[in-house]
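**Q** build me a structure from this.
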Amino acid sequence: MLTLIIGFDQKSSTAISKCMITGEAAATVFYNLRQRHPTLELPIIDYDLALLFQPMLVLGISIGVSFNVIFADWMITILLIIIFLVMSTKAFLKGVETWKKETKTKKVDAAQRSQSKGQLVSDIFGFLSGA
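**A** Next up is the predicted model:
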């Protein structure tokens, strides 16, 4: 969006975007510091998990900064487009898969409800005719 709306080049917009994301993440962490888990007596932030992610995060940032310096603007643009397409496709396919599972579950639940209602009606009529 920084490239399209404001007109920054790819490298500058990537750096500014990361800065904006960091600011948003810092605000979220600050807000959630005193929040508690809704059902357990734990903080809402899992600090052990956060510490587990830190080495991978630092490594990813280091590699990303190195690639941002090494690659030309057109190469960064192509790589960003490829990453976007791959991740969008995976998310779409996962959404379709989830939708199919939910639809199948709803059909099974509806069939079970209608069968149990039919059984209830036959039990009532059987009880009334036997009385």
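**Q** CA only for contacts and neighbour counts going forward, please
**A** OK.
**Q** hmm, who's touching the strand or helix carrying Gln54?
**A** Per DSSP states H and E: Gln54 is located in helix 47-70. For helix 47-70, contacts defined as Cα atoms under 8 Å, 6 or more residues apart in numbering pick out Lys11, Ile76.
**Q** if you count neighbours, what's buried in that helix?
**A** Using 16 or more other Cα atoms under 10 Å as the test for burial, helix 47-70 gives Asn68.
**Q** next one: stretch 98-114
**A** So stretch 98-114, judged by 16+ other Cα under 10 Å, has zero buried residues.
**Q** let's see this one next to it:
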Amino acid sequence: MTGYISILLALLLITLTNFASPATSGTYDVRIKDELGTTPLNISCHTNTNKYFPEKSLQWSFWYRFNLSIDGQTQSASCNLKYGNRKTTFEVFNNTRDPHNCPQWTCDWKVRENDVVQLQNKKWKAMYKW
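**A** Below you'll find the predicted structure:
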């Protein structure tokens, strides 16, 4: 009986921990293909250079900064992210941050379908928009 209660308590602790904070490892899966249609670009980032905070019912806002050039012009841009069932807003600014260790998100850039996006010195074309 004691072992059964211990297992229940452990499961409860794991559940509470998962809801209390987002994961701190993984990469961004950016749903942008290059002009030849190869696999999406992965980007990772520093968790501690970001700000994230809970909003209404299990939604999170997430902010991160790095260089982005669209059609040859460096500018701010944004995309939508999902983390689990949490729908998230992702803002991109034209500052550089060191990219390492971040929660895993799926990201679709809000650019026009034929825009050429330059990120990390490679050219990428929008594959999807939300």
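**Q** now what about the TM-score between them?
**A** After superposition, the two chains reach a TM-score of 0.22 (TM-score structural alignment, normalised by the length of the second structure), with 39 aligned residues with a Cα RMSD of 3.9 Å.
**Q** show me how far the helix or strand just after the helix holding Gln54 of the first structure is from its chain's centre.
**A** Following helix 47-70 of the first structure in sequence order, the next helix or strand is helix 73-130 (DSSP H and E). Per Cα atoms, centre = their mean, to the nearest Å, the displacement of helix 73-130 of the first structure from the mean C-alpha position of its chain is 18 Å.
**Q** so what secondary structure elements neighbour helix 73-130 of the first structure?
**A** Helices and strands touching helix 73-130 of the first structure, by 3 or more Cα pairs under 8 Å, 6 or more residues apart in numbering; DSSP states H and E, are helix 10-32.
**Q** apply 10 Å and report the result again.
**A** Helix 73-130 of the first structure sits against helix 10-32, helix 47-70, with contacts defined as 3 or more Cα pairs under 10 Å, 6 or more residues apart in numbering; DSSP states H and E.
**Q** with distance to Gly130 of the first structure added, can I get those in CSV?
**A** Compiled in CSV, those are given as follows (distance: least, Cα to Cα, whole Å):
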stretch, distance to Gly130 of the first structure
helix 10-32, 64
helix 47-70, 64
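**Q** which stretches of the second structure form strands?
**A** Ranges of strands in the second structure, per DSSP state E, are 28-30, 32-33, 41-43, 51-54, 60-65, 69-70, 73-74, 77-83, 86-93, 105-109, 116-119, 122-126.
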